[in-house]
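[1] The following block contains a protein sequence and its predicted model.
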Amino acid sequence: MEIYQSEEQQVEAIKKFWKDNGNSIIAGLVIGLGGFIGFNYYQNSQIEAMESASSQYQQNIEVMNTNGEEFRTNSKTFINEHKDSSYASFTALALAKDAASHGDYKEAEKQLSSAAELAPSEEVKAIAQLRLARVQIQQENIDAALATLAKPFPEKFAATVAETKGDAYLLSGDKQQARSAYQSAVVAGGLESSPQLQMKLDDLAIAVNVAG
């Protein structure tokens, strides 16, 4: 099962947003909450902290495919030291991807839960939760996957959530619930982002006809 491919571009877009807009967001929050007293000092220190975190994050990601052990060690240290940075959540997502690629789904679950907790936005949290559900499905832990998918998600994730529910129900053998979930995904516009959705529905129809 390919757990990560479908959201990879979205994650990259969110990373770019935080890199481009993180400083102005912090500035707006400081102005709104604390006025201008000490603002310049605070802003400069926060910009330096963000630039440092960004640099460390990029350097660490670069060794992900060349030195896995170093990547894992550095990533866990980075998360502990930068919990307030958006890059902590992105690092946890990367750790989860690395763990899943080695079949360590328990570690992937742990890191995806951490990514959701540390997420800088509802979109990043949604991506982490979707990946968590898919890892749980991979382990055939259907109840846990459905519980994860029952959590609140932004409306634009409705189709993906419904399709993933369908995958969970199908694996459990509940073809009726699977079909209903897939149809909900279609209604929510899932065919635009997931061409395989129609194939899943067609395969279910064939299976039902054969069984009948």
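    Received, thanks.
[2] hey, let's count contacts and neighbours off CA atoms from now on
    Fine.
[3] buried residues in stretch 162-170?
    162-170 (16 or more other CA atoms under 10 Å).
[4] Show me which of those is closest to Asn74.
    Thr164 (32.1 Å; CA to CA).
[5] Wait, the closest one touches Arg134, no?
    Yes: using CA atoms under 8 Å, Thr164 is in contact with Arg134, at 7.3 Å.
[6] residues contacting the residue lying closest to Leu191 once chain neighbours are set aside?
    Closest residue to Leu191 apart from its sequence neighbours, by CA to CA, 6 or more residues apart in numbering: Leu197 at 6.2 Å. The contact partners of Leu197, taken as CA atoms under 8 Å, 6 or more residues apart in numbering, are 163, 182, 186, 190-191.
[7] Please identify the buried residues of the longest helix along the chain?
    For the chain, the longest helix by residue count, based on DSSP state H, is helix 8-34. By 16+ other CA under 10 Å, the buried positions in helix 8-34 come out as 11, 14-15, 18, 22-23, 27, 30.
[8] could you say what helices and strands it packs with?
    helix 39-62, helix 122-138 (3 or more CA pairs under 8 Å, 6 or more residues apart in numbering; DSSP states H and E).
[9] Just the buried ones from the contacts of Leu197, in PyMOL syntax?
    Buried members of those, defined by 16+ other CA under 10 Å, are picked up in PyMOL with:
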select buried, resi 163+182+186+190
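[10] The residue nearest to Asn23 when sequence neighbours are not counted - how many residues pack around it?
    Nearest residue to Asn23 in three dimensions, chain neighbours excluded: Ile47, at 6.3 Å (CA to CA, 6+ apart). Residues near Ile47, counting by other CA atoms under 10 Å, number 17.
[11] Name the nearest residue to Asn60, ignoring sequence neighbours.
    Leaving aside its chain neighbours, Asn60 sits nearest to Phe71 (6.0 Å; criterion: CA to CA, 6+ apart).
[12] another one to put next to it:
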Amino acid sequence: MATYDLEEQEQIAEVKAWWKQYGNLVTGVVTAAAIGVLGWQGWTYYQGSQAGKASAVYGVLQRAVVDKDSQRVKTASGELLEKFGGTAYAPLGALSAAKVMFDAGDAKTAKLQLLWVVDNGKDGLRDLARLRLAALLVDDKAYDEALKQLDGDVGPAFAVRFLGSRGDVFSAQGKKAEAKGAYLAALAKLDDGDKTGQGKNTLQATQVNAAYREILRLKLDALGESS
């Protein structure tokens, strides 16, 4: 057996004393760190698993969209929202389902799908859902609810459309002055985008903006208020 000199014995004694006082704390910290790492790995695996399953359901939904099978679309979308609402596939599926259900004459389900995206979606998808929901509410003559969807912050990609849609609501209400103001504001924002280079990254974007500008001018003409 090795023989320790006095200095080594004192060091060993100090280590034993320190470990006796703080050993449980160190063990607890190490254990907690290990649990944290395992927990993160488990969560990452769970998220990946959920995304994979959601992707499969989304694939079923898209095939049903192509087949125009509204019942299968409704079922697949319901599964996405109920089981995989936290994945990126859920709002995409709901938007697709909303269009199919509306085309099938089921405006009620279409609105519920859009409302889910409004409540749970993010950024551009949420703005798109607000825009589409407002249009359905105008069809129902629920003008105040439509304007609520068009109020508040909106991303730059949809700012012009939101102004144009506000004009549509006011026009449907017979409020010509308010409708004119909204349409002119939308045209002005389009012009600002042209001056700053926004919306001109692609030929398609330029063509879409040109077409929408013409639509706004036709709506102003319909009000008897040409720009």
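    That came in fine, so what should we check first? Just so it is clear, the structure is predicted and the values come from calculations on it, not from any experiment.
[13] ok so, going back, between the buried residues of stretch 162-170 of the first structure, which is nearest Ser75 of the first structure?
    Using CA to CA, those come closest to Ser75 of the first structure at Thr164, 28.6 Å.
[14] which residues in the second structure does stretch 69-80 of the first structure align to?
    Using TM-score structural alignment, stretch 69-80 of the first structure lines up with residues 71-82 of the second structure.
[15] Pick the most deeply packed of the helices and strands packed on helix 8-34 of the first structure.
    Ranked by mean neighbour count, these are led by helix 122-138 with a mean of 24 (mean count of other CA atoms under 10 Å).
[16] With the second structure overlaid, report how far that one is off on average.
    Superposing on the second structure and averaging over aligned pairs (mean CA distance after the TM-score superposition for the first structure), helix 122-138 of the first structure comes out at 1.1 Å.
[17] How far does that helix sit from its chain's centre?
    5 Å (CA atoms, centre = their mean, to the nearest Å).
[18] name the helices or strands packed onto that helix?
    helix 8-34, helix 105-118, helix 142-149, helix 158-172.
[19] Now with 10 Å, please.
    With contacts taken as 3 or more CA pairs under 10 Å, 6 or more residues apart in numbering; DSSP states H and E, helix 122-138 of the first structure sits against helix 8-34, helix 86-101, helix 105-118, helix 142-149, helix 158-172.
[20] Between helix 105-118 and that helix, find me the angle.
    Helix 122-138 of the first structure runs at 160 degrees relative to helix 105-118, counting by axes from the mean of the first three to the mean of the last three CA atoms, to 10 degrees.
[21] Where does helix 122-138 of the first structure end up in the second structure?
    Aligned by TM-score structural alignment, helix 122-138 of the first structure falls on residues 123-139 of the second structure.
[22] Relative to Asp202 of the first structure, how far out is Gln43 of the first structure?
    Distance, Gln43 of the first structure to Asp202 of the first structure, using CA to CA, to the nearest Å: 55 Å.
[23] How many residues are close by the alignment partner in the first structure of Leu114 of the second structure?
    Under the alignment (TM-score structural alignment), Leu114 of the second structure pairs with Leu112 in the first structure. Using other CA under 10 Å, Leu112 of the first structure has 29 other residues around it.
[24] OK, contacts around Leu112 of the first structure?
    Neighbouring residues of Leu112 of the first structure by CA atoms under 10 Å, 6 or more residues apart in numbering: 89-90, 92-97, 106, 118, 125, 127-133, 135.
[25] I'd like the distance between it and Ala211 of the first structure.
    Plainly put, Leu112 of the first structure is 38 Å away from Ala211 of the first structure if you go by CA to CA.
[26] Kindly report the same for Val124 of the first structure.
    Noted for Val124 of the first structure: a distance of 41 Å to Ala211 of the first structure, by CA to CA.
[27] again, but for Ala119 of the first structure
    45 Å.
[28] try Ser194 of the first structure
    27 Å.
[29] Could you do Val63 of the first structure as well?
    Applying CA to CA, the value for Val63 of the first structure to Ala211 of the first structure is 51 Å.
[30] Equivalent analysis for Asp84 of the first structure, please.
    In terms of CA to CA, Asp84 of the first structure sits 54 Å off from Ala211 of the first structure.
[31] again, but for Ala181 of the first structure
    According to CA to CA, Ala181 of the first structure stands 20 Å off from Ala211 of the first structure.
[32] Comparing these two, which residue is more hemmed in?
    Neighbour count, other CA under 10 Å: between Ala181 of the first structure and Ala211, Ala181 has more, with 24 against 7.
[33] wait, what's in contact with that one?
    159, 161-170, 175, 187, 201.
[34] List just the nearest of these to Asp143 of the first structure.
    Out of these, the member with the shortest distance to Asp143 of the first structure (by CA to CA) is Ala168, at 8.7 Å.
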